[in-house]
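S.K.: give me coordinates for this.
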Amino acid sequence: MGEASTIDLFDGWRATFEPVGDWLGVRLHPPAGGGQWQLAEGLWREIHRRGALQVVLEMDEITFFSSALMSELVRVHKRVAMAGGRLRLSGLQKHPHEALHLMRLDEVLPIFRSRDEAIQ
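M.R.: Reported below is the predicted structural model:
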C-alpha cells in the first residue's frame, strides 16, 4: 500500500486517497450537514491528477444517499469510464445500498462489501 493523504474537496466534504496495488482507494468523509453538489467535479479532479484508472469509492461513512449524491456518483462513474477506467463502490450501509438498488444504479455501479473484495 502507498501513502494515504486526506484532502478537502468542497463544502465540508473530505476524501482520503490511498494507492492499493493498481487501484486507488478513496474513502469519502461527508460533512455534518452540507450538500452533495459538485462532489463529482472535486473527486474527478483529484482522481485524474493522480492518474488513476481503477478506483474504489469507500462509502463506509455515508449513512444516507440523496438523489443529488446518487447523481454525483453517476457523474464520477461516467468520467472514470470515459477515461477508460473502472469505478467500484465498497462498504455501503443499509440505506445507501437499498437506495442504489431501488434506482437500479447497482446495475451500473458495482458494489462490494469491502475495498479488499472490490480490488480482487
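
S.K.: C-alpha only now, for contacts and for neighbours.
M.R.: Will do.

S.K.: how many neighbours does the residue nearest to Arg27 when sequence neighbours are not counted have?
M.R.: Distances taken as C-alpha to C-alpha, 6 or more residues apart in numbering place Glu58 nearest to Arg27, at 4.4 Å, with adjacent residues excluded. Here the number of neighbours of Glu58 (other C-alpha atoms under 10 Å) works out to 25.

S.K.: would you confirm that Glu58 contacts Leu89?
M.R.: Yes. Under the contact definition of C-alpha atoms under 8 Å, Glu58 touches Leu89, with a separation of 6.1 Å.

S.K.: and the helices in this structure?
M.R.: Along the chain, counting by DSSP state H, helices occupy 39-49, 67-82, 94-102, 115-118.

S.K.: turn those into JSON lines, including mean neighbour count.
M.R.: Formatted as JSON lines, those follow (neighbours: other C-alpha atoms under 10 Å):
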{"stretch": "helix 39-49", "mean neighbour count": "17"}
{"stretch": "helix 67-82", "mean neighbour count": "17"}
{"stretch": "helix 94-102", "mean neighbour count": "15"}
{"stretch": "helix 115-118", "mean neighbour count": "17"}
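
S.K.: out of these, which gets nearest to Leu28?
M.R.: Of all the helices of the chain, helix 39-49 sits nearest to Leu28, with 9.5 Å by C-alpha to C-alpha.

S.K.: for that closest one, packing partners?
M.R.: Judged by 3 or more C-alpha pairs under 8 Å, 6 or more residues apart in numbering; DSSP states H and E, helix 39-49 is in contact with strand 5-10, helix 67-82.

S.K.: and this one, please, so the two structures can be compared:
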Amino acid sequence: MSSSTQTGRGRVLKVCHVIDEFTRQHLAFRVERRMGAADVIDMHDLAVLAYGAPQVLCADNGPEFIAAAVGHWASEHDTLQAFIPQASRGWADSWSPCTTACAMNSSRTTCSMGSTTRA
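M.R.: Sure, this is the predicted structure:
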C-alpha cells in the first residue's frame, strides 16, 4: 500500500509499506520522490527473501500497483492480487503517520522516542 505526503518545501514523497495483515508486522517500507512498478517489485522481492511470498497482495489502485509488471510478479509467486476500493483511500494512509514523520524527519524526532529529539 502506498500514500504520499509533502515535505516542508512542498515536495511530494511517496511512502510504500508492506504489512502482514494478520500479524500487523511491518515487513518493508520505502520512501521515494517517485515510485514505479519496478520499485514496488524490488521492495516485494526483498520482503519475499526475508518472509516468503504472500498468499494475497492487497494494494490500492495506484499505477505502480496495477501495472502489468506487478501482476506478472504476483503470478510468478502464486500470489493473488486484491485491490482496495477507491473510496477506502484512508485505509492505507492510516498506517503511515508515524513512518511518514520518521521518513521525513523534519523535526529531528523519532517515533520510537515519542516526541524527543535525537542527540
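
S.K.: after superposition, what is the TM-score?
M.R.: Counting by TM-score structural alignment, normalised by the length of structure 2, the TM-score of this superposition works out to 0.41. Behind it: 76 aligned residues with a C-alpha RMSD of 4.2 Å.

S.K.: out of the helices of structure 1, nearest to Val20 of structure 1?
M.R.: Nearest to Val20 of structure 1, of the helices of structure 1 and by C-alpha to C-alpha, is helix 115-118 at 9.1 Å.

S.K.: what is that closest one packed up against?
M.R.: strand 54-58, strand 86-90.

S.K.: okay, the angle between the last one and helix 94-102?
M.R.: If I follow you right, that is strand 86-90 of structure 1. Our comparison of strand 86-90 of structure 1 with helix 94-102, counting by axes from the mean of the first three to the mean of the last three C-alpha atoms, to 10 degrees, yields an angle of 140 degrees.

S.K.: how far off helix 67-82 does strand 86-90 of structure 1 point, in degrees?
M.R.: Angle between the axes of strand 86-90 of structure 1 and helix 67-82 is 140 degrees (criterion: the same axes, to 10 degrees).

S.K.: list the helices and strands strand 86-90 of structure 1 packs on?
M.R.: Helices and strands touching strand 86-90 of structure 1, as assessed by 3+ C-alpha pairs under 8 Å, 6+ apart, comprise strand 54-58, helix 67-82, strand 111-112, helix 115-118.

S.K.: Throw the ones you listed into a markdown table and include distance to Glu46 of structure 1, thanks.
M.R.: Shown next, in a markdown table, are those (distance: least, C-alpha to C-alpha, whole Å):
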| stretch | distance to Glu46 of structure 1 |
| --- | --- |
| strand 54-58 | 11 |
| helix 67-82 | 11 |
| strand 111-112 | 22 |
| helix 115-118 | 19 |
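
S.K.: among these, which is nearest Leu39 of structure 1?
M.R.: Ranking those by proximity to Leu39 of structure 1 (C-alpha to C-alpha) places helix 67-82 first, at 6.2 Å.

S.K.: re the thing from before, pick the most buried one from the helices and strands packed on helix 115-118 of structure 1.
M.R.: Highest mean neighbour count of these: strand 54-58, a mean of 24 (counted as mean count of other C-alpha atoms under 10 Å).

S.K.: show me what that strand is packed up against.
M.R.: In terms of contacts (3+ C-alpha pairs under 8 Å, 6+ apart), strand 54-58 of structure 1 is packed against strand 23-29, strand 86-90, helix 115-118.

S.K.: ok so, going back, in JSON lines, list the helices and strands packed on helix 39-49 of structure 1 along with distance to Leu39 of structure 1.
M.R.: Converted to JSON lines, those look like this (distance: least, C-alpha to C-alpha, whole Å):
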{"stretch": "strand 5-10", "distance to Leu39 of structure 1": "7"}
{"stretch": "helix 67-82", "distance to Leu39 of structure 1": "6"}
